[in-house]
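A.B. asks: any chance you can model this:
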Amino acid sequence: MINDYASASKDFNPIHLDEEFAEKSQFKKRIAHGMLTLSIIMEYLYKYYSEDWFKNSNFEGRFKNPVYSEEKIRIFHEENSIEGIGKNIKILCMNESGEEVVSASFTTE
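C.D. replies: Model prediction:
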């Protein structure tokens, strides 16, 4: 998936593609592109909210830890209604070790 994303995005940074380079980095292993991780979150949101999630919404995301090559992430969300505004949805992504890798939220009408 990482190699496919690199080709599609033209982001060939060796931290994503070169194991030897990554071993010498602060991460010690190849990491996924941040935007690849966000695109997985977007797909998840589309499955739950169809296109409603991006209509008139405000999305904010924060990278907490790297997502390593071949690592699986779990995505959780919590929905709260805000009277007179709409819904606030909080998203949490965790890696296989239970560490938070991305947190995000969006508010929609």
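A.B. asks: when you work out contacts or count neighbours from here on, use the C-alpha atoms and nothing else.
C.D. replies: Will do.
A.B. asks: what segments of this structure are strands?
C.D. replies: Here the chain has its strands, by DSSP state E, at 57-63, 73-82, 86-95, 100-108.
A.B. asks: any idea how far the third one is from the chain center?
C.D. replies: Here strand 86-95 shows a centroid-to-chain-centroid distance of 11 Å under the convention Cα atoms, centre = their mean, to the nearest Å.
A.B. asks: any buried residues in that strand, and which?
C.D. replies: Neighbour-count burial for strand 86-95 flags 87, 88, 89, 90, 91, 92, 93, 94, 95 (criterion: 16 or more other Cα atoms under 10 Å).
A.B. asks: again with stretch 16-36
C.D. replies: Buried residues in stretch 16-36, defined by neighbour count with 16+ other Cα under 10 Å: 16, 17, 19, 22, 29, 30, 31, 32, 33, 36.
A.B. asks: surely the first one is in contact with residue 32?
C.D. replies: Yes: the pair residue 16 and residue 32 qualifies as a contact (Cα atoms under 8 Å) at a distance of 5.8 Å.
A.B. asks: second chain to compare with the first, below:
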Amino acid sequence: MYKQRTFSELKIGMKESMTKKITKELIGKFAEITDDYNPVHVDEEYAKDTMFGKNIAHGMLSAGLISAVLGTKLPGPGNLYMSQELKFRAPVFIDDVITAWAEIIELNEEKHRVKLATWCENQDGKIVIEGTGMVYFDK
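C.D. replies: Prediction:
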């Protein structure tokens, strides 16, 4: 399920991803965990009158997939998330299939910090989130 690496194994340009289908049930669970019951996410009647015309997933639900990539694949277990910049580019709808990506763009060996380009794209290849993250990796 996860990839264990050491800092010395990390290289600029390394890239990993994971894919997940965003279901109505996942959106409901995310709302329950976070107490974010914004009706644009959970109320079909309300969402019909929004600019999207239907429910959209919480942006942080998709962003959470980036965290999963960092924690399980690149750099993997043992890192501490220090920061994340996100730009939400497009909505995620029920039944969209989202792929979260992370690519190493900078390594600071002295401080054991890894900077990564991060993004999520839907099943059509459209970028829905993009940004950069920084982790501390002491393995």
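A.B. asks: could the buried residues of strand 86-95 of the first structure go into CSV alongside distance to residue 62 of the first structure?
C.D. replies: Rendered in CSV, the data for the buried residues of strand 86-95 of the first structure read as follows (distance: Cα to Cα, whole Å):
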residue, distance to residue 62 of the first structure
87, 20
88, 16
89, 14
90, 12
91, 10
92, 10
93, 10
94, 13
95, 15
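A.B. asks: what's the counterpart of residue 98 of the first structure in the second structure?
C.D. replies: Alignment note (TM-score structural alignment): residue 98 of the first structure maps to residue 125 of the second structure.
A.B. asks: count the neighbours of that match for me.
C.D. replies: Other residues within reach of residue 125 of the second structure, judged by other Cα atoms under 10 Å, total 11.
A.B. asks: biggest separation within the buried residues of strand 86-95 of the first structure, which pair?
C.D. replies: Distance extremes for the buried residues of strand 86-95 of the first structure: the farthest pair is 87 and 95 at 26.3 Å, using Cα to Cα.
A.B. asks: aligned counterpart of residue 43 of the first structure in the second structure, please.
C.D. replies: Using TM-score structural alignment, residue 43 of the first structure sits opposite residue 68 in the second structure.
A.B. asks: actually residue 52 of the first structure, not the one I wrote
C.D. replies: Correspondence of residue 52 of the first structure to the second structure, assessed by TM-score structural alignment: residue 79.
A.B. asks: could you point out the longest helix in the first structure?
C.D. replies: As assigned by DSSP state H, the longest helix anywhere in the first structure is helix 34-49.
A.B. asks: tell me how far the match of residue 43 of the first structure lies from residue 20 of the second structure.
C.D. replies: In this structure, residue 68 of the second structure and residue 20 of the second structure are 11 Å apart, going by Cα to Cα, to the nearest Å.
A.B. asks: between those two, point out the one with more neighbours.
C.D. replies: Of the pair residue 68 of the second structure and residue 20, residue 68 is the one with more neighbours under other Cα under 10 Å, namely 17 against 14.
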